[in-house]
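Novice: With the input below, show me the fold.
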Amino acid sequence: MVLGLFLLVVIFLATICFLLQQHYAYWRRRGVRELRPHWILGNLAGLLSMRDSPADFMGQLYNHPDALNQPFVGIHVFHRPALLLRDPDLIKRILIKDFGKFSNRYSNSDYKGDPLGSQNIFFLKNPAWKEVRFKLSPFFTSNKLKSMFPLIVEVGSNLDAYLREQPLHNERTRCFDLEAKELCALFTTDVIASVAYGVQANSFTQPNGEFRRHGRAVFEFSLKRAAEFTLVFFLPHLVPLFGFKVVPSEATRFLRNTINYVMAERERSQQTRNDLIDILIEFRRSTQQARAAGDHGQFVFEGDILVAQAVLFFTAGFESSSSTMAFAMYELAKDADIQLRVRHEIKEALIASGGQVTLQLIDSLEYMQMVLLEVLRMYPPLPFLDRECTAEDEDYSLTPYHGFRVPKGMPIYIPCYALHMDPQYFPQPRKFQPERFSPTNRKLQTPYTYMPFGLGPHGCIGERFGLLQAKVGLVNLMRNHQVTTSERTPRRMKLDPKAIILQAQGGIHLRLVRDPLGI
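Specialist: Okay, the predicted model is just below:
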């Protein structure tokens, strides 16, 4: 009997091994070049070990010896076969030309358990995504940005005042130390609260106030948060099983209550600010009017679907811009010549505008634009893009690259950070060179190798707004201060291995020297 039981166990284990071997031979059976996977983990062992950042991990897949000179390679995301794209023309096909067949992100959160995380335009699936994106687009027109600009400038002035009030650690050198990312997050949190919600967050006087505290909680990458985001991007079907959330429960309650309160007060007072709240109120009215007219086929803009858009604008808006500003400060602190050129450009623009920060002044800062584009090349907020094949009628053909046909539901990954760091497209990729983005040099870049905001219809809807607030912030930061390194500044940036959204490990510690431009 014992021998019989032993044989059953052996047969069972052998069967399991055979089935796993067959499963993970998916790409070999189809004649597709693959990166050999481990059982269970697939090709994600390096990501889960947290030895390197997710950005560096995706770079290792992109630069794997078996992937070189290939337009794409097959990988396994845990148990699931997926594609990693490497060729710019193929990337163009997937993201733009044939967008209709790859119109959804593969990543997702729990629709019921995490409504504010799952129902915003980043994670929404078609056709809801298309409807909401179309409705939100008017908020980011040139006229809307122009109307927001005075509010951004007001917060920028608060940033300048806040820095000038900081006590100097050394009166002789007129300097003080700070953590750049947190400083920039105080600024961008106040900007988003003002221009989107019409609320004064007062982060400079209340750095642990509710807006900043809950915003910080979304992007503080503990081991648990790292696990949550890993499942969201690589195993979204299991997110509900574990109860994981993109927006934590406490932050969900605060943001839902705040946004609903502001909407109710705005409707009660019948005041308008032409901000995001006004647009969301108009969404809700259109739904109510359609129902009253007997039209029940229109997309329903009520409840959390409205709040989710406001939450995404808050979380994505403050995080990506504050990171870009902080990484810019880091690179400028390390290169005095580039910083001098930026400050000279700011000084000349301020003289021309009579010391006022105007929209015309911001638009004139060509070199600062080059600096920010280079920062975004080296530090894109999200180091990869993900898509899901949504082709309905038949599998998607990869001809002429290969005879393989992509089945519906297969995940696709585009390693944008790795492309940004590929010397084939950006020589000396680890060297900070804003001149790469001069008007002349931009024309020489290989198309579809630069995508810090994504590309195609799913590209970041707030790209222009994000750059605008970053420029206003840096102008106000540098008009009375220069940035230098301190004893705590790393010589080479180390990215946080727990953070899928690009972050510096241990923060970005810098020194500010009080040095007014003399305007």
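
Novice: From now on I want contacts and neighbour counts done on CA atoms only, so please keep to that.
Specialist: OK.

Novice: Count the neighbours of the residue nearest to residue 148 when sequence neighbours are not counted for me.
Specialist: Once flanking residues are discounted, residue 148 sits nearest to residue 195: 6.1 Å by Cα to Cα, 6 or more residues apart in numbering. Neighbours of residue 195 under the rule other Cα atoms under 10 Å: 22.

Novice: And the one 5 residues further on, by the same measure?
Specialist: A total of 15 residues lie near residue 200 under the criterion other Cα under 10 Å.

Novice: Report the separation between it and residue 193.
Specialist: 6 Å (Cα to Cα, to the nearest Å).

Novice: next one: residue 347
Specialist: For residue 347, the distance to residue 193 - Cα to Cα - is 29 Å.

Novice: swap in residue 59?
Specialist: For residue 59, the distance to residue 193 - Cα to Cα - is 35 Å.

Novice: quick one: the strands in the protein?
Specialist: Using DSSP state E, the strands assigned to the chain run over residues 72-77, 80-85, 175-179, 385-388, 396-397, 405-406, 411-414, 481-485, 509-514.

Novice: possible to save these as a markdown table with distance to residue 122?
Specialist: As requested, the strands of the chain are exported to a markdown table (distance: least, Cα to Cα, whole Å):
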| stretch | distance to residue 122 |
| --- | --- |
| strand 72-77 | 21 |
| strand 80-85 | 21 |
| strand 175-179 | 29 |
| strand 385-388 | 11 |
| strand 396-397 | 24 |
| strand 405-406 | 23 |
| strand 411-414 | 16 |
| strand 481-485 | 34 |
| strand 509-514 | 31 |
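
Novice: Any chance of CSV for these, columns distance to residue 355 and mean neighbour count?
Specialist: Putting those into CSV (distance: least, Cα to Cα, whole Å; neighbours: other Cα atoms under 10 Å) gives the following:
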stretch, distance to residue 355, mean neighbour count
strand 72-77, 52, 24
strand 80-85, 48, 21
strand 175-179, 24, 18
strand 385-388, 41, 22
strand 396-397, 57, 16
strand 405-406, 57, 16
strand 411-414, 44, 24
strand 481-485, 16, 22
strand 509-514, 18, 22
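
Novice: one more, for comparison:
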Amino acid sequence: MTLGTLLLILVLLLVSGYYYLRQHYAYWTRRGVPELRPRLLLGNLGGLLSMRTSPADFIGELYNHPDAQDKPFVGIHVFHKPALLLRDPTLIKRIMVKDFPKFANRYSNSDYKGDPLGSQNLFFLKNPAWKEVRLKLSPFFTSNRLKHMFKLIDEVGCNLDAYLRQQPLHNERMRCFDLEAKELCALFTTDVIATVAYGVQANSFKHPNSEFRRHGRAVFKFSLKRAAEFTLVFFLPQLVPYFGFKVVPDESTEFLRKTINYVMAEREKSKQPRNDLIDLLIDFKRSTQQAQAEGNQFVFEGDILVAQAVIFFTAGFESSSSTMAFAMYELARHPEVQQRLRAEIKNALTASGGRVTQQLIESLEYMQMILQEVLRMYPPLPFLDRECTSEDGYDLAPFHKFCVPKGTPIYIPTYALHMDPQYYPQPKQFQPERFSSSNRKLHTPYTYMPFGLGPHGCIGERYSFLQAKVGLVYVLRNHLVTTSERTHRRMKLDPKAIILQAEGGINLRLVRDPLGV
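Specialist: Coordinates of the predicted model:
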């Protein structure tokens, strides 16, 4: 074969490939669906991969694209895969709630074999396993369980207060010291989830680099490699096994597996219930023999048990610590809001005789408004994803005549909806009053979803609020939060982090200023 013939074949292959891709990326055009024009190979994810902006801002750019304006949904391509980006709250309600059985799975996933703790937990599990695990875990978050948890959370809150009061003052005259708020809050939430879920004392305030804290930090430390791992998990999960990517790194998997199995074994030996997650998992394990006898193929043993404990650990400390840290940032920048909140806390403490009780925490209406506004501005996950699981597809009428094929990814732009001035005027301004009892009634339904929506919504929402409130009460009881020279004047989100994080951390200053209660 001559060189000329080889070159001709190469040219023909390139031309054929080009026209094949052009035809493939004309998927939405051929179906008459409004679309955001994709680029070959990357689809509509070029902005995400370039890391010019955070994933939250990138999804916002898609949502606010001129070609998407006034459209209930638009077609996009996640790399080669056609997908839908929803924009209309009514359509979001249909898919997330009303017709949930046809979109019961997340599209995202990790490697079932290579990343068992990352893929088999409640967040990533597919039906019918997801439904069974969710049903069995729900009792952990009943009112009675939360009441039992409160004492444990409060003990860690006391440790947080003691830790802050022991910090050396950087300026004796101003009685202040500087810190990184996210790490402080992560020490608190790590200790809380360790004692509440596992019955283990992590002692993070005494040992900030303890194994619990170190491995928790490893899961959500977004290097370029971690950014690539999470991008594939959420947008191209089919390729995750081939790259060996993992949600839970190998070292963390081994530590958490060893720790959870050890705690479970010791609990089974002692036969002393603690009414925590470990007791619940042991009950799951005991139900295995009966399930097998009844012919149930899905049994609770091995990594499926450990994976549930791991998601409680990772989700339990990360989302609440981020919310607390972002709240401290906004309180530092809005002293009038902080003054009102501290007055509410002082009045509640006075009424309770200085004791932090669950009733006191639940009475803090203004704090609830603050946290809801923080979660509007900084939702932990900036988008939600679903996959069409209906064999017959899904009819989008009356929005469009298109029928969504089985396997199509669906994306709901949480952050973009939260920041849409159509639903939340002046969205970049921190305004807790948006969530007063009277103003909440004016919100457009299904435009606020920091914990997700429908049956797949976060199972631990009430626990997260309880934990964050206790932590903030103990921070503000003896300290005023202010900005420092290192505090960003405007929040910048980390372009590598799919889970919302502040770039460079949240550096603040605490001033000793006891409420005197």
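
Novice: How close are the two chains, by TM-score?
Specialist: Once superposed, the chains reach a TM-score of 0.99 (TM-score structural alignment, normalised by the length of structure 2), with 516 aligned residues with a Cα RMSD of 0.6 Å.

Novice: still on that earlier bit, run through the residues that contact the residue nearest to residue 148 of structure 1.
Specialist: 148, 151, 152, 275, 276 (Cα atoms under 8 Å, 6 or more residues apart in numbering).

Novice: And the helices in the stretch 301-450 of structure 1?
Specialist: 304-334, 336-352, 359-364, 366-378, 416-420, 439-442 (DSSP state H, counting those that start in this stretch).

Novice: Can you find the partner of residue 316 of structure 2 in structure 1?
Specialist: Counting by TM-score structural alignment, residue 316 of structure 2 corresponds to residue 317 in structure 1.

Novice: Its match: how many residues sit nearby?
Specialist: Each residue near residue 317 of structure 1 was counted by other Cα under 10 Å, and the total is 23.

Novice: What distance do you get for it to residue 511 of structure 1?
Specialist: Residue 317 of structure 1 is 26 Å from residue 511 of structure 1, by Cα to Cα.

Novice: and what of residue 76 of structure 1?
Specialist: The value you get for residue 76 of structure 1 to residue 511 of structure 1, if Cα to Cα is used, is 44 Å.

Novice: How about residue 365 of structure 1?
Specialist: Counting by Cα to Cα, the gap from residue 365 of structure 1 to residue 511 of structure 1 is 24 Å.

Novice: mind checking what residue 497 of structure 2 lines up with in structure 1?
Specialist: So residue 497 of structure 2 corresponds to residue 499, using TM-score structural alignment.

Novice: Please apply the same query to residue 401 of structure 2.
Specialist: By TM-score structural alignment, residue 401 of structure 2 lines up with residue 403.

Novice: Skipping its backbone neighbours, what lies nearest its match in space?
Specialist: For residue 403 of structure 1, the spatially nearest residue (Cα to Cα, 6+ apart) is residue 397, at 6.9 Å.

Novice: residue contacts, that neighbour?
Specialist: Residue 397 of structure 1 touches 403, 404, 405, 406, counting by Cα under 8 Å, 6+ apart.

Novice: One more: residue 108 of structure 2?
Specialist: Residue 108 of structure 2 neighbours (Cα under 8 Å, 6+ apart): 124, 233, 234, 235, 236, 237, 385, 386.

Novice: give me every residue that touches the nearest residue to it once chain neighbours are set aside.
Specialist: Nearest non-adjacent residue to residue 108 of structure 2, counting by Cα to Cα, 6+ apart: residue 234, 4.3 Å away. The contact partners of residue 234 of structure 2, by Cα under 8 Å, 6+ apart, come to 107, 108, 109, 385.

Novice: just residue 319 of structure 2 next, same as before
Specialist: Contacts for residue 319 of structure 2 were tallied using Cα under 8 Å, 6+ apart; they are 380, 464.

Novice: cutoff 7 Å now
Specialist: residue 380 (Cα atoms under 7 Å, 6 or more residues apart in numbering).

Novice: burial count for residue 163 of structure 2?
Specialist: Neighbours around residue 163 of structure 2, by other Cα under 10 Å: 14.

Novice: how much space between it and residue 479 of structure 2?
Specialist: 12 Å.

Novice: Just the contacts of residue 108 of structure 2: which are in helices?
Specialist: If you go by DSSP state H, these have 233, 234, 235 in helices.

Novice: For residue 448 of structure 2, state which of these is nearest.
Specialist: Residue 448 of structure 2 lies nearest to residue 234 out of those, by Cα to Cα, at 21.1 Å.

Novice: Could you report the neighbour count for residue 5 of structure 2?
Specialist: Residue 5 of structure 2: 10 surrounding residues under other Cα under 10 Å.

Novice: That should have said residue 265 of structure 2, apologies.
Specialist: Residue 265 of structure 2: 14 neighbours (other Cα under 10 Å).

Novice: Could you tell me which residues make contact with it?
Specialist: Contacts of residue 265 of structure 2 (Cα under 7 Å, 6+ apart): none.

Novice: Let's see that with 10 Å instead.
Specialist: 259, 271, 278, 282 (Cα atoms under 10 Å, 6 or more residues apart in numbering).
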